[in-house]
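*Asks:* sequence-free structure coming up:
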């Protein structure tokens, strides 16, 4: 795709590298603030790691905790608005239980923002202490295409291309939302894969979501999605690169979920999904000035919390593209 300005770079042009939820949300914020935005992505949104996400709003495997919670609460504002049009946006507000969680701890950082937050009853969660709340649950098969269309309506463009060097981007500012690809593009070996596997089954009638962690640290979650689908998870295998579904892992996921909701046992399997979460000790969100006068805003390392923090983080990244006081 050609630069609309020919060989002359415009000061308001931005290239966003990465077409997952973080890249698209950042591009949307920039485009709706008047920037001329081009997204360069190796794969269409439907084949990114974001497409595999269970996509329940909850800060998960993401640091720094204080920033992540602030980004998450800002994103909650956005998702609650988007949930008014679920068929279009893929965002719904759904009741469920977060196991092994104390209500006081949640109230401490959500400051009354969660609808219906209370301690789960024994009937709702008999495995231990849990909280019940109404949270955004996003259908990524609908949400990612909607994000892309929103970007296009704002004047942005999306181009599928493999980027091997951030210097390839012919714009005054490049935003690096490459996720795990930042290992090479930014020379950052501290961002590493955390393998997550899901099993999609025909929903036997589960209407609420549930997340539970057993004493051994293994997680089970059940996330109902439109179209009669139920997502079962999950795993968190550090430094594992395989994208092939593992049958033994899948059997374990179904077994753990069926222990919580017996009706899941024997549900027809529709699909297996595997994704590599871009985990880092902390999200990298900073601006770097290049020797040639251009700038790179690094925006990656969101682990399993990318969907949860996407909008709050995108707004902060957009602020770094054009810092206060700059021309």
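*Replies:* Perfect, thanks for sending it. For clarity, every value in this text was computed on a predicted model and none was experimentally measured.
*Asks:* C-alpha only now, for contacts and for neighbours.
*Replies:* Fine.
*Asks:* Show me where the stretch 101-250 of the chain has its helices.
*Replies:* 103-110, 140-153, 182-185, 247-260 (DSSP state H, counting those that start in this stretch).
*Asks:* Give me whichever of those helices is most buried.
*Replies:* Of the helices of the stretch 101-250 of the chain, the one with the most neighbours on average (mean count of other Cα atoms under 10 Å) is helix 140-153, at a mean of 20.
*Asks:* Can you give the distance of that helix from its chain's centre?
*Replies:* 14 Å (Cα atoms, centre = their mean, to the nearest Å).
*Asks:* Which elements pack onto that helix?
*Replies:* helix 21-32, helix 86-89, strand 157-160 (3 or more Cα pairs under 8 Å, 6 or more residues apart in numbering; DSSP states H and E).
*Asks:* another one to put next to it:
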């Protein structure tokens, strides 16, 4: 259930393992929050760290492999800078990337305390999501584009149901721990920028600039509880002003518009196998702003749960923090 980056990646991994897979979703990939994502490998708004670390490492390895050998997947390895600001804790993940180094003074914005330079995968989602879908189709994955509001509608009792539904549960579960984290980004074309930058503690507001194959994504926001999908013009101006200060050349680019997505926030990611309504159900959501970053790790962990579900009809629950 669900055709965002978690759902598609899980479907692909399961199909590669020989399972018969049907993706059931009300929204096509280009209509999901995954299509709005900046899609840089960067753990963001997701816990617990004990799960995120291994899943992110697995995903890094897979995406780096795609960047090196499958250019049509739309993944590139790019060097960039994570900015450090005085009085705020630096983002820890940058120091875990192989080959990282301290940024030179001339590489960081004025007023910054320092930074970390590293090379990470970036996915152009308008290319990557269709590639995932095509890979699934080539392995026999079937597609059912419809709204499902009960487990009985979703699949037969002997099927394993994976709920990779993000915020869009439509009554399939009653997890009240989920909440929206609104993100707004601006899209710029016809501008040449090779490096990305993440300046999370920028005094003007969290700022990032992520170059992709066919556009540059500038952000951003993380508004907990906000639900509007309409771009806010004041936020748009703030994002662009901050981005242009970091990369003046953006002012010469073409503004392609703003997009908004609602990240599926949760105090902890939920990946759990349960027996519900006489069928095996795997809950897989709450990935926050880390969907792309953990996608392959989550998919392989889900594959393990599918195997457990197939081997037993008794109620099973993955031990997890609460």
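*Replies:* Now that the structure is in, tell me what you want to look at. These numbers come from a predicted model, not from an experiment.
*Asks:* So after superposing, what's the score?
*Replies:* Once superposed, the chains reach a TM-score of 0.89 (TM-score structural alignment, normalised by the length of structure 2), with 305 aligned residues with a Cα RMSD of 2.0 Å.
*Asks:* Could you dump the helices and strands packed on helix 140-153 of structure 1 into a markdown table and include mean neighbour count and distance to residue 250 of structure 1?
*Replies:* Shown next, in a markdown table, are those (neighbours: other Cα atoms under 10 Å; distance: least, Cα to Cα, whole Å):
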| stretch | mean neighbour count | distance to residue 250 of structure 1 |
| --- | --- | --- |
| helix 21-32 | 26 | 26 |
| helix 86-89 | 17 | 29 |
| strand 157-160 | 18 | 32 |
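*Asks:* right, and the ones you listed - which one's nearest residue 189 of structure 1?
*Replies:* Distance to residue 189 of structure 1, taken as Cα to Cα, is lowest for helix 21-32 among these, at 19.8 Å.
*Asks:* List the contacts of the closest one.
*Replies:* Contact partners of helix 21-32 of structure 1, identified using Cα atoms under 8 Å, 6 or more residues apart in numbering, comprise 16-18, 36-39, 45, 50, 144, 147-148, 150-151, 154-156, 177-178, 300, 306-307, 310-311, 313-315, 317-318.
*Asks:* helices or strands up against the helix or strand that that helix is followed by?
*Replies:* As assigned by DSSP states H and E, the chain's next helix or strand after helix 21-32 of structure 1 is strand 36-41. Packing contacts for strand 36-41 of structure 1, counted by 3+ Cα pairs under 8 Å, 6+ apart, involve strand 13-17, helix 21-32, strand 157-160.
*Asks:* mind running it again at 6 Å?
*Replies:* strand 13-17, strand 157-160 (3 or more Cα pairs under 6 Å, 6 or more residues apart in numbering; DSSP states H and E).
*Asks:* what span of structure 2 lines up against the helix or strand following it?
*Replies:* Next helix or strand after strand 36-41 of structure 1 toward the C-terminus (DSSP H and E): helix 65-82. Using TM-score structural alignment, the residues of structure 2 aligned to helix 65-82 of structure 1 are 49-66.
*Asks:* once the two are aligned, what's the mean deviation for that stretch against structure 1?
*Replies:* Superposed on structure 1, stretch 49-66 of structure 2 shows a mean distance to its aligned partners of 0.6 Å (mean Cα distance after the TM-score superposition for structure 1).
*Asks:* What residues of that stretch count as buried?
*Replies:* 51-53, 55-60, 62-66 (16 or more other Cα atoms under 10 Å).
*Asks:* just how off-centre is it within its chain?
*Replies:* 12 Å.
*Asks:* cool, and stretch 266-275 of structure 2?
*Replies:* Taking Cα atoms, centre = their mean, one finds the center of stretch 266-275 of structure 2 at 17 Å from the center of the full chain.
*Asks:* Give me the distance between the two termini of it.
*Replies:* 22 Å (Cα to Cα, to the nearest Å).
*Asks:* now swap in stretch 221-235 of structure 2 and tell me
*Replies:* Using Cα to Cα, the end-to-end distance of stretch 221-235 of structure 2 comes to 8 Å.
*Asks:* what's in contact with it?
*Replies:* The set of residues external to stretch 221-235 of structure 2 that reach it, using Cα atoms under 6 Å, 6 or more residues apart in numbering, is 180-184, 260.
*Asks:* swap the cut-off to 8 Å and go again
*Replies:* 179-185, 205-206, 258-262.
*Asks:* so it matches what in structure 1?
*Replies:* Under TM-score structural alignment, the match for stretch 221-235 of structure 2 is residues 235-249.
*Asks:* buried set for the matching stretch?
*Replies:* Taking 16+ other Cα under 10 Å as the basis for neighbour counts, the residues of stretch 235-249 of structure 1 that come out buried are 235-236, 245, 249.
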